[in-house]
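**Student:** A predicted structure for the sequence below; I have some questions about it.
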Amino acid sequence: MEVLLEGIVGSVGGVVARSVAYPFDTLKVQLATGSIGLGDLVKRILREEGVLGFYRGLLPFSAFEAAYQKGLFVLVFTAVKRLYAQRARRDPAVLATVCFGYLSDLVSVPFTVPFEALVVRLQSASVHDSKMDIIRESLCTRAGIRRALVSGNAYFVLSLKPGIEFAIFDHLKYKTLKSSGRTDLSSGTALLLGGSARAIATICVYPYARCKALTQSQQAPSALAALQKVLSDEGGLALYRGLSMEICRGATQSAVMFAVIERLRSAVEALVLGQANGRS
């Protein structure tokens, strides 16, 4: 039951965080798949679509994908960590936690990558493109599903990011609570630790993340092909185009997510403890 509650808490945290950081996500995708600068991109979106252009694809697809993916990830990640702790009679080390996070993320990929690929196509499409045609082709045709699953091969590398992120957060959380003598993190501390963990994890895998975005926007047949194309046409530094926006987006999203998760977890624990005391 506790593991299921962790999954629900992760799902809620994922949706709230995705909603807060979504404009950064839209800018990151269009910077990674386009050739214009940030200032010109912001002006173009405001001119053609207004403020709502920054939220294209959020409802219902991206919000659903965030809830489903993060809930499943947190559920599996928590279950594996607890199983390890029971068998080994100690908490997992940082490297083991990275491996657990990596495997937990891979479990969710086949179920969530079609929606993620759809959102990337909606974000990178021209304002004049038919959104219904993109949705139909992405989710209702074999070719669309096949392309999404092919782009999902990139997660054999990219799933390291949540593994690194959650391992760093858990390690920093443990050190912080140990030094402060507290039993839970404040919202501000969770924001800081979550954002820091995400920034470090993002820097580690960003070049491949950009190549995955190029694949999902149908500018390359695979992440590896996109990597080779960017290196040959634009050089190594081009692999980091959009990195600053991704760090802003990712750090904001993870900071909010971890803060929400920590607050909800504390509230649930207090509720359960209160009910237990009431029975006794």
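**Tutor:** Ah, there it is.

**Student:** from here on, just use CA atoms for contacts and neighbour counts.
**Tutor:** OK.

**Student:** which residues touch the nearest residue to residue 159 once chain neighbours are set aside?
**Tutor:** Leaving aside its sequence neighbours, residue 159 sits nearest to residue 102 (C-alpha to C-alpha, 6 or more residues apart in numbering; 5.0 Å). Going by C-alpha atoms under 8 Å, 6 or more residues apart in numbering, residue 102 touches 159-163.

**Student:** residue 47 too?
**Tutor:** No contacts exist for residue 47 under C-alpha under 8 Å, 6+ apart.

**Student:** recalculate using a threshold of 10 Å.
**Tutor:** For residue 47, the contact set (C-alpha atoms under 10 Å, 6 or more residues apart in numbering) comprises 41, 53.

**Student:** what are the buried residues along the biggest helix by length in the chain?
**Tutor:** For the chain, the longest helix by residue count, based on DSSP state H, is helix 243-279. Neighbour-count burial for helix 243-279 flags 243, 245-265, 268 (criterion: 16 or more other C-alpha atoms under 10 Å).

**Student:** what do you get for stretch 36-49?
**Tutor:** 41, 45.

**Student:** ok, stretch 141-156 next?
**Tutor:** Buried residues in stretch 141-156 (16+ other C-alpha under 10 Å): 144-145, 147-155.

**Student:** in strands only, show me those.
**Tutor:** With strands defined by DSSP state E, no entry of those lies inside them.

**Student:** helices along the stretch 1-150 of the chain, start to end?
**Tutor:** 2-33, 38-48, 63-88, 94-124, 131-140, 142-151 (DSSP state H, counting those that start in this stretch).

**Student:** against that first model, consider the following:
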Amino acid sequence: MSGGVAQLKHEGSQRQVAVAGGVAGLVSRFVIAPLDVVKIRLQLQIHSLSDPLSVRSIDGPVYKGTLGTLKHILREEGLTGLWKGNIPAEALYLAYGSVQFSAYTYVSHLLDTVPQPYTIPSSANSFVSGAVAGAFATTATYPLDLLRTRFAAQGRDRVYASIFASVRHIAEHEGPSGFFRGLGAGVSQIVPYMGLFFASYEGLKPLLANSAIPLPFGTSDAAAGIVASVLSKTAVYPLDTTRKRLQVQGPMRSRYVHRNIPMYTGVVSTLSNIWKHEGRRGLYRGLTVSLLKAAPASAVTMWTYERAMAAMLALNDKEA
């Protein structure tokens, strides 16, 4: 078992792991909020900039790249437009971070108790633990993710007046299942993503810790988080686009900033529809900003998690 696996799994109590994960999620969300809004807007844009016919009679903005989208939102909606959906997103990241790290350490400990000859390698332990933790955290916090997407998809005209109003409207007009639109794509995405992320992170961390090359953000934690996140995010990105398209389905679909979002019904049909009408680029629209977002987000998350855990352990030592 690598030193990185042992360090992440065995330091701190379950409560400390949950607190450190929650703090890491909050800090990470605050840092990358504007990029998250830009990514969602690009993912929901179905018209192609290379096809002039696709933007005819479009009632809504036509975004051109990450920087162009950023400038457009600032010009049309002001600085606060870049933080739309931040309240449910902060709640999402707080809950997700706590559940994710708690589930990861719990499953890791559970797998460590498997007797010989059924034990699995440390890399497989990290993959399975990360996949299970991601699936559990995604399902538990999915309604917050859906609300984050719907608020980020709003333009100058407000679709929902408040968080409470959005919850009430979805409950009344879409029922309980309305809060879980696109969950299949979310779980299908997060299982391989988190499995690959944690396996890559645990494998890269001890290697980068001994590297003679200057590391991003100055630490092996951050560097390992960046590389692991970029690799994992690229592999599963089409499912992320599918999830976003499904999350804005419902009776308010035509009132978001992109008025022409098609009607989708399921994961497979959405993937095939995007591929048929928008091509491969449609599946990867917003990937650049997603990678720009994912790298610092994961770096900040892992760096903050390690520092928060170290602070709590140091506090315990002083009290002892």
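**Tutor:** Cool, the structure landed. Computed from a prediction, not measured in an experiment: that's the story for all the values here.

**Student:** so which bit of the second structure is stretch 205-212 of the first structure matched to?
**Tutor:** Against the second structure, the aligned range for stretch 205-212 of the first structure is residues 236-243 (TM-score structural alignment).

**Student:** now do residue 134 of the second structure against residue 127 of the second structure, distance only.
**Tutor:** Relative to residue 127 of the second structure, residue 134 of the second structure is positioned 10 Å away (criterion: C-alpha to C-alpha, to the nearest Å).

**Student:** the more surrounded of the two?
**Tutor:** residue 134 (28 against 24; other C-alpha atoms under 10 Å).

**Student:** counterpart of the more buried one in the first structure?
**Tutor:** With TM-score structural alignment as the criterion, residue 134 of the second structure matches residue 105.

**Student:** ok, now which ones touch that match?
**Tutor:** Here residue 105 of the first structure is in contact with 69-70, 72-74, 76-77, 99, 155-156, 158-163 (criterion: C-alpha under 10 Å, 6+ apart).

**Student:** residue 189 of the second structure now?
**Tutor:** Contacts of residue 189 of the second structure by C-alpha under 10 Å, 6+ apart are 131, 134-135, 138, 183, 232-233, 235-240, 242-243.

**Student:** likewise for residue 34 of the first structure?
**Tutor:** 28, 41, 124, 214, 241-242.

**Student:** and these, which two are furthest apart?
**Tutor:** Greatest spatial distance in the contacts of residue 34 of the first structure: 41 and 214, 17.3 Å, computed using C-alpha to C-alpha.

**Student:** state the distance from residue 281 of the second structure to residue 238 of the second structure.
**Tutor:** 10 Å.

**Student:** what do those two both touch?
**Tutor:** 274-275, 287.

**Student:** distance to residue 158 of the second structure for the residues you listed - can I get that in TSV?
**Tutor:** Putting these into TSV (distance: C-alpha to C-alpha, whole Å) gives the following:
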residue	distance to residue 158 of the second structure
274	27
275	31
287	27
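
**Student:** just give me the closest of the residues you listed to residue 121 of the second structure.
**Tutor:** Closest to residue 121 of the second structure, out of all of these and judged by C-alpha to C-alpha, is residue 287, at 32.4 Å.

**Student:** so who does the aligned partner of the closest one in the first structure touch?
**Tutor:** Counting by TM-score structural alignment, residue 287 of the second structure lines up with residue 243 in the first structure. If a contact means C-alpha under 10 Å, 6+ apart, then residue 243 of the first structure has 28, 31-32, 199, 202-203, 206-207, 209-210, 249 as its contacts.

**Student:** buried ones among those?
**Tutor:** Buried among the contacts of residue 243 of the first structure by 16+ other C-alpha under 10 Å: 28, 31-32, 199, 202, 206-207, 209-210, 249.

**Student:** how about the residues you listed in a markdown table, adding distance to residue 90 of the first structure?
**Tutor:** Output for those, formatted as a markdown table (distance: C-alpha to C-alpha, whole Å):
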| residue | distance to residue 90 of the first structure |
| --- | --- |
| 28 | 40 |
| 31 | 44 |
| 32 | 42 |
| 199 | 28 |
| 202 | 29 |
| 206 | 33 |
| 207 | 35 |
| 209 | 34 |
| 210 | 38 |
| 249 | 35 |
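
**Student:** so which of those is the closest to residue 9 of the first structure?
**Tutor:** Nearest member of those to residue 9 of the first structure, counting by C-alpha to C-alpha, is residue 249, at 20.9 Å.

**Student:** excluding residues flanking it in the chain, which one is nearest that closest one?
**Tutor:** Spatial nearest neighbour of residue 249 of the first structure, chain neighbours left out: residue 24 (4.8 Å); criterion: C-alpha to C-alpha, 6+ apart.

**Student:** the one you found is in contact with residue 253, isn't it?
**Tutor:** Yes: if you go by C-alpha atoms under 10 Å, residue 24 of the first structure and residue 253 touch, sitting 9.3 Å apart.

**Student:** overlap in contacts, these two.
**Tutor:** By C-alpha under 10 Å, 6+ apart, the residues touching both residue 24 of the first structure and residue 253 are 18, 247.

**Student:** aligned to residue 64 of the first structure, what sits in the second structure?
**Tutor:** Aligned partner of residue 64 of the first structure by TM-score structural alignment: residue 91.

**Student:** was I right to think its match contacts residue 30?
**Tutor:** No: in this structure, residue 91 of the second structure is not within contact of residue 30 by C-alpha under 10 Å, at 11.3 Å.

**Student:** and these two? which has more neighbours close in?
**Tutor:** It is residue 91, of residue 91 of the second structure and residue 30, that has more neighbours when counted by other C-alpha under 10 Å, with 19 against 15.
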